[in-house]
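# compute the structure for the input listed below.
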Amino acid sequence: MKKIVMFMIAAIMTFLLIACSDSQTHDGEAKTPSASGAQKGRDYQSVVEDFEERGFTNISLVALDDLITGWLTKDGEVENVSVDGDENYSADKWYSNDVEVIITYHTFSEESDLEEDEESKESISEKAEDKAVESILTIETCADLEKLLSTEGEINDFYSTFAEQYKGSTIVFDGCITYITNHGDYDTRYDILMSGGNYVDDEMVNPGPIFKFEDVNTYGMGIEDLYLPDYISVGSNVHVTAEVEYFSENEGVFYLNPVKVESR
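Below you'll find the model as predicted:
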């Protein structure tokens, strides 16, 4: 009987020790999302988000500008990830949350290795430039865009008409940021509301629809920094380049897919 009691006490003590160990907090620490080998070949932006969600705060990006065609290796594909200098780290390992995480990925070289004569290059460049100009709509080249930005009211039949006619087209306009929030639980993905024209105050509603970028990050807005720069903030006047998606009559929101957002 005495042996049974002692065995039960030992079992309870073991359970309590394990429970205490599991309940320990890791203040100031972060746990790796997966082993280094699992990151190779993934898109670097997804890897950044995984590490951020686990609490890592010191993330650096290294671009290998070694792509020419992108057929075998995609633009943005991860080559390797190191945590605190270790490229062979294990999954679910705790580190100080400020250790350096370096994500190395592939991208295209700024210089082409193709050998072409100058006349051929110039011809190709001119054709590409002409095509780009034709596909970009501004208030100077598109009367409908000028009308869109000057129409009064958050909801108007013309907003849907414009979205259907120009879906997939790229528009360029001067606007202002009226609202920003994180998308869901993400730290580096955002929902952003904008309107055309200059920002006045939070009570002034500018003509034109309420534009929205949904679930976007800095890279999608043509910004190289991992986190939002100062000019991406409520009240900022910006120069917007974006693709037309659709107008939601239920929400009174005109959805755009960002290409580039610049300060002005």
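# make it CA atoms for all contacts and neighbour counts henceforth
Fine.
# please enumerate the helices of the protein.
Using DSSP state H, the helices of the chain run over 2-22, 36-39, 44-53, 118-135, 143-150, 157-166.
# what are the buried residues along the fifth one?
Within helix 143-150, the residues that qualify as buried by neighbour count (16 or more other Cα atoms under 10 Å) are 144-149.
# and which of the residues you listed is nearest residue 64?
Nearest to residue 64 among the buried residues of helix 143-150: residue 145, at 39.2 Å, using Cα to Cα.
# nearest spatial neighbour of that closest one, skipping sequence neighbours?
residue 139 (5.5 Å; Cα to Cα, 6 or more residues apart in numbering).
# residues contacting the one you found?
Taking Cα atoms under 8 Å, 6 or more residues apart in numbering, we find residue 139 in contact with 145-146, 172-173.
# try it again at 10 Å.
With contacts defined as Cα atoms under 10 Å, 6 or more residues apart in numbering, the neighbours of residue 139 are 145-149, 171-174.
# now the other sequence, so there's something to compare against:
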Amino acid sequence: MIRVVRRQGPPSKKQQKVVLGVAAGLLPVLAVIITIGAITEKDAPTSPAAATTQATAKQKPTRATPESEPVPSTAGAEAVLTVKNNKDLAALLTAVDDYDLFEDFATKYRGRTIRFDGVVAAMNHHGDYKTRYDILVFAGDSPGSKVTGPNFQFNDVNITSDLRLTGSNIPDAITVGQKLRITAEVEGYAGPEHQDLFRLDPVSTEMR
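Reported below is the predicted structural model:
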């Protein structure tokens, strides 16, 4: 049996109207589906990773805070000890024949710098030298009675270079009774069995 296949011609105007009508009827349905999808997506919970990404994206870049300039530290710098800032020195200068106190202070503050007002109590040539001296100094203003504190000594010093004289009125020579403001480094103390001398290394010596 031979089957005859007929070629279909272009759709008639009636068929075109049907197709257009169906398409027109589907448009509102598609619009509703798209709208519902958009609302659903908007209301859907955001995952923690996505929220973190969004929050990071919204943050404004911050300017780096410049580091403050380092403040020079003076903690390691040792202050000069005076009767106003060191009670041990105040006690030392007012003690009378307290050899244990003298030795304790010298041991504790060896190498530290002290400052106090004193007076030249005695001067002797060091050995055979003519321009080098051993100078005995007392605390206070008088080399005579009511002396307190240890027997301070500048040992083997030259008046010009070693004492480092300062002040507005430097005399040509230093004699017994000369009042001084002494700034010196603590060297050590030798008790009564060794002449009872508290050795100082002069830093500066100001005329008073």
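# ignoring the adjacent residues along the chain, who's closest to the most centrally placed residue in structure 1?
Centroid-nearest residue in structure 1: residue 217, 1.9 Å away (criterion: Cα atoms, centre = their mean). Counting by Cα to Cα, 6+ apart, residue 217 of structure 1 lies nearest to residue 189, which is 4.6 Å off, once chain neighbours are set aside.
# for residue 18 of structure 1, see how far away that neighbour is.
Noted for residue 189 of structure 1: a distance of 37 Å to residue 18 of structure 1, by Cα to Cα, to the nearest Å.
# comparing these two, which residue is more hemmed in?
Per other Cα atoms under 10 Å, whichever of residue 189 of structure 1 and residue 18 has more neighbours is residue 189, with 21 against 11.
# quick check, the more buried one in contact with residue 53.
No - using Cα atoms under 10 Å, residue 189 of structure 1 is not in contact with residue 53, being 11.4 Å away.
# name the nearest of the buried residues of helix 143-150 of structure 1 relative to residue 193 of structure 1.
Of the buried residues of helix 143-150 of structure 1, the one sitting nearest to residue 193 of structure 1 (Cα to Cα) turns out to be residue 149, at 14.7 Å.
# the closest one: what's it in contact with?
With Cα under 10 Å, 6+ apart, residue 149 of structure 1 has these contacts: 139, 159, 173-175, 195-197, 206-210.
# thinking again about what came up before, TSV for the contacts of residue 139 of structure 1, including distance to residue 254 of structure 1?
Shown next, in TSV, are the contacts of residue 139 of structure 1 (distance: Cα to Cα, whole Å):
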residue	distance to residue 254 of structure 1
145	13
146	15
147	15
148	11
149	12
171	13
172	15
173	14
174	16
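# out of those residues, the closest to residue 260 of structure 1 would be?
residue 172 (9.5 Å).
# whereabouts in structure 1 does the helix ranked longest in structure 2 align?
Ranked by residue count and defined by DSSP H, the top helix of structure 2 is helix 13-43. Per the alignment by TM-score structural alignment, helix 13-43 of structure 2 matches no residues in structure 1.
# and that helix, how far out from the chain's middle?
77 Å (Cα atoms, centre = their mean, to the nearest Å).
# same question, stretch 2-19 of structure 1
51 Å.
# also stretch 148-162 of structure 1?
On Cα atoms, centre = their mean, the centre of stretch 148-162 of structure 1 falls 28 Å from the chain's centre.
# ditto for stretch 218-234 of structure 1
Counting by Cα atoms, centre = their mean, stretch 218-234 of structure 1 comes out at 9 Å from the chain centroid.
# distance between the ends of it?
Span of stretch 218-234 of structure 1 from end to end, Cα to Cα: 16 Å.
# check stretch 40-51 of structure 2 too.
Using Cα to Cα, the two ends of stretch 40-51 of structure 2 sit 18 Å apart.
# ok so, going back, counterpart of the residue nearest to residue 145 of structure 1 in structure 2?
Looks like residue 139 of structure 1 aligns to residue 83 there (TM-score structural alignment).
# gap between its match and residue 189 of structure 2?
Residue 83 of structure 2 is 19 Å from residue 189 of structure 2, by Cα to Cα.
# please tabulate the contacts of residue 149 of structure 1 in CSV, including the columns distance to residue 121 of structure 1.
Formatted as CSV, the contacts of residue 149 of structure 1 follow (distance: Cα to Cα, whole Å):
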residue, distance to residue 121 of structure 1
139, 31
159, 41
173, 31
174, 33
175, 36
195, 40
196, 38
197, 39
206, 45
207, 44
208, 41
209, 41
210, 42
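# most surrounded residue in these?
Going by other Cα under 10 Å, residue 209 tops the contacts of residue 149 of structure 1 with 26 neighbours.
# now do the contacts for the equivalent of that residue over in structure 2.
Taking TM-score structural alignment, residue 209 of structure 1 has residue 150 as its aligned residue in structure 2. Residue 150 of structure 2 is in contact with 92-99, 101-103, 137-139, 189, 191, 196-199, counting by Cα under 10 Å, 6+ apart.
# isn't residue 148 of structure 1 right next to residue 207, touching?
Yes - assessed by Cα under 10 Å, residue 148 of structure 1 is found in contact with residue 207 at 8.5 Å.
# shared neighbours, these two?
With Cα under 10 Å, 6+ apart, residue 148 of structure 1 and residue 207 have common neighbours residue 196.
# all strands of structure 2, in order?
In structure 2, the strands defined using DSSP state E lie at 113-125, 132-139, 152-158, 165-166, 179-190, 197-207.
# counting by contacts, list what the third one packs against.
With contacts defined as 3 or more Cα pairs under 10 Å, 6 or more residues apart in numbering; DSSP states H and E, the packing partners of strand 152-158 of structure 2 are strand 113-125, strand 132-139, strand 179-190, strand 197-207.
# would a markdown table of these with distance to residue 172 of structure 2 be doable?
Output for these, formatted as a markdown table (distance: least, Cα to Cα, whole Å):
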| stretch | distance to residue 172 of structure 2 |
| --- | --- |
| strand 113-125 | 15 |
| strand 132-139 | 15 |
| strand 179-190 | 14 |
| strand 197-207 | 12 |
